[in-house]
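Engineer: Sequence unavailable; structure follows:
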């Protein structure tokens, strides 16, 4: 007697509609816009347009990183336990997404506006003003991220469908970042003749922010009306990588007793630190050390991002040919070369052409390190999928806080603007800190990071590697 076809077979045959995949993919575009603006332009705007002190600017970025790191698992826990089912007529994920979008729109654009009336209250007034909007924006960012990711198992019922819909999301994120840098390129090229960014460029940054957020709102509306979410009853599927699960196959405390937990954590956080520092301080290096025109604040970060994206595709293509440890060593070597380029690079040829090659190396190294660290972590977790949210949540929290602390320390030791060391500060600090992070990651290779487990899949890691 023939057995009935399995449910998985029917689910595999029923593809997710193209309309749903496209509408879902644009639901995170506003967050992608904000992420590019946050890491690439916020410090430049605070320090050289608003004339904010370097320590103040670093404090605000640290506040944002901490709030983001703490809010993400808390929001994931609330959504995972089914909180907010009354939102949007029993469609909690869309309801949470709308709330997060409102918070983001109220908070993030205000960061690129002047502080009204802050002169009366000095530095504390400035910190309170911008700190409030930083907190609101980061809370909204976390809510949108978690609610958007949590829709994946509702829209896609099989692993292949989930990987496919995640790839659409990541493609939209890639396009979003390119749009940000393209808008910045056009705005700086058409609206400023200055040789460097200064107080007179406030309207350019506001215009970039306004255009990006306007497009982000349109994309969110397309997502709200284009994606159908079934009404939720008592059970809610917990899916976010950053959410903390209610139960796990093993005690959550037991993860902290495993050496591989810490070695993977080191590689993950060092890889993220390397990539984020390049994104944050390359614009400062271009602006202060090399004194390049404002247009390069768009073209060089765009080159870095494009390099990282296509490198991730290359890693997927060669994943079966090279051992992941070799890939990681390659990434670290490329990272050392890019840091050396920052340290020694000078002259017309470097400023005009070779700086883009350095950006390509930074993007490639950071992308490979992040993908391999995620893949090794997934391999380490193995079949204990219920604990994956907890492990990734701890890693994500550590990454965000470490990045915030390192940026704050760099800003704290930043010399005064009239100091003779100010111009060369970023030539020293960027390669030194990046090289230290690479050296720490390299040191873990003398211990058992990569557990030997069958089923090591890098293609699933790439689908989540762009925006953790």
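Structural biologist: Now that the structure is in, tell me what you want to look at. Just so we're clear, the structure is a prediction, and the values are computed from it rather than from any experiment. Numbers count the residues shown, from 1 in each chain.

Engineer: From now on I want contacts and neighbour counts done on CA atoms only, so please keep to that.
Structural biologist: Fine.

Engineer: Show me which positions of stretch 432-445 end up buried.
Structural biologist: In terms of neighbour count (16 or more other CA atoms under 10 Å), stretch 432-445 has its buried residues at 432, 433, 434, 435, 437, 438, 441, 442, 444.

Engineer: In addition, the following structure is provided for comparison:
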């Protein structure tokens, strides 16, 4: 087997430029998703929609995304052509995203400013945007398993992708910091102008990296060479019979809940609950993503095996549990501690996200004929759960957070929906994720190939 791995080009470590070109391929998705989860609910409530209507818009996008991932995964497994799907999805994202944050287009055409029409318009464009987003995400994630069979190189590709996710998020918050500083939101029109500029700038930057990805990354040959074999396409039932599929699905779902729900309520928390400066809704997320970027880069240099994946995921989950507890108990008069908490959140996010996605590659192993279905089905669970969680939380949200005074007339901690969304939900999801990970058998036959683990990470 050792000799076979030396001759097989798909089991050799891949080059750093290949890792780089792959890593930038999700930048458009990442920068728009960051804007989506960080500012959509805040934007919609600021322009006059009720928290429940804003939640409907968010849920419509998540549901469309969920079902699109299933269909996209099945079609990619049948016909391949990862780059075509990626390019088509990116084009749809670029066209539709500006309409999500660009104001109500039907309202302008019909000269009708009713909240019902606004809700319908934003929900429609949110669904279109998420369909394109799903096509790009599934094709990009599935490519990892078809670029290389080397387990450690697969983690390197995932780490690179996650590192550039942090770059995309930092880029968004840099743009937001400038826009919020230059354009003051004194009216609904000013608010729409703020987010329109953020959307246009994000799309421009993201499209540049999509071009770099398409030019620098070749269509994976592994999927093409297996097309004529019995492993060209694996039926869905094959995965449903594997215990590891359900374990990986649960860990990935919980990890996405941790990241997406916390991101959606971060801006609300620092502005409404802690009453920090407006710049904090860009600075606090920026600190999180700087730390995540550094950790993601460092994770590329580690030789991986199943035990290390479990250990690093557990470490990230434990850190998030402590961060969630700190957020629940953080009083307003020492709000500056949020900057310290954000450092640990950034570390935990990177540890959990890189290892959770890498567990998908362990599950797929060499069975690349079903890799797109695995990515799509897990993403379906992720989108539906996040959409429902945010809908439930936002439906109980109030437009003006209350405070509570203790016996000395001093402000005390008020456990708002925002605190639950940023603190309690991620902490509970992290705890369950760590518990599921503990019972995983990632070293089982068909997951990680042990001889590959002794090879260097990259050429």
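Structural biologist: Arrived safely. In this text the structure is predicted, and so the values were computed from the model without any measurement.

Engineer: ok, the residue nearest to residue 424 of structure 1 when sequence neighbours are not counted - contacts?
Structural biologist: Nearest non-adjacent residue to residue 424 of structure 1, counting by CA to CA, 6 or more residues apart in numbering: residue 289, 5.6 Å away. Counting by CA atoms under 8 Å, 6 or more residues apart in numbering, residue 289 of structure 1 makes contact with 423, 424, 425, 426, 427.

Engineer: I'd like to know how far residue 289 of structure 1 sits from residue 61 of structure 1.
Structural biologist: According to CA to CA, to the nearest Å, residue 289 of structure 1 and residue 61 of structure 1 sit 22 Å apart.

Engineer: related to what we said a few turns ago, drop anything exposed from the contacts of residue 289 of structure 1.
Structural biologist: 423, 425, 426, 427.

Engineer: give me every residue that touches the third one.
Structural biologist: Right, the one you point to is residue 426 of structure 1. Here residue 426 of structure 1 is in contact with 281, 284, 285, 288, 289 (CA under 8 Å, 6+ apart).

Engineer: From these, which land in helices?
Structural biologist: 281, 284 (DSSP state H).

Engineer: when you align them, which residue in structure 2 goes with residue 114 of structure 1?
Structural biologist: Alignment note: residue 114 of structure 1 maps to residue 103 in structure 2; criterion TM-score structural alignment.

Engineer: In three-state terms, how would that match be classified?
Structural biologist: coil (DSSP: H, G, I helix; E, B strand; the rest coil).

Engineer: Leaving out sequence neighbours, find the closest residue to it.
Structural biologist: Closest to residue 103 of structure 2 by CA to CA, 6+ apart is residue 192, at 6.0 Å.

Engineer: how about the one you found, what's its partner in structure 1?
Structural biologist: Match for residue 192 of structure 2 (TM-score structural alignment): residue 202.

Engineer: List the buried residues for the strand or helix carrying that match?
Structural biologist: Element membership of residue 202 of structure 1, judged by DSSP states H and E, is helix 202-226. Within helix 202-226 of structure 1, the residues scored as buried using 16+ other CA under 10 Å are 202, 204-206, 208-209, 212-213, 216-217, 219-220, 222-224, 226.

Engineer: Which members of the residues you listed are the farthest-apart pair?
Structural biologist: For the buried residues of helix 202-226 of structure 1, with distances taken as CA to CA, the pair at the greatest spread is 202 and 226 (36.0 Å).

Engineer: and the buried residues of stretch 432-445 of structure 1 as JSON lines, adding distance to residue 296 of structure 1 and secondary structure?
Structural biologist: Below are the buried residues of stretch 432-445 of structure 1 laid out as JSON lines (distance: CA to CA, whole Å; DSSP: H, G, I helix; E, B strand; the rest coil):
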{"residue": "432", "distance to residue 296 of structure 1": "23", "secondary structure": "helix"}
{"residue": "433", "distance to residue 296 of structure 1": "23", "secondary structure": "helix"}
{"residue": "434", "distance to residue 296 of structure 1": "21", "secondary structure": "helix"}
{"residue": "435", "distance to residue 296 of structure 1": "24", "secondary structure": "helix"}
{"residue": "437", "distance to residue 296 of structure 1": "26", "secondary structure": "helix"}
{"residue": "438", "distance to residue 296 of structure 1": "26", "secondary structure": "helix"}
{"residue": "441", "distance to residue 296 of structure 1": "30", "secondary structure": "helix"}
{"residue": "442", "distance to residue 296 of structure 1": "32", "secondary structure": "helix"}
{"residue": "444", "distance to residue 296 of structure 1": "36", "secondary structure": "helix"}
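
Engineer: hang on, isn't residue 46 of structure 2 packed against residue 191?
Structural biologist: Yes: in this structure residue 46 of structure 2 lies within contact range of residue 191 using CA atoms under 8 Å: 7.4 Å.

Engineer: Give me the more crowded residue out of these two.
Structural biologist: Using other CA atoms under 10 Å as the criterion, residue 46 of structure 2 and residue 191 rank with residue 191 on top: 21 against 17.
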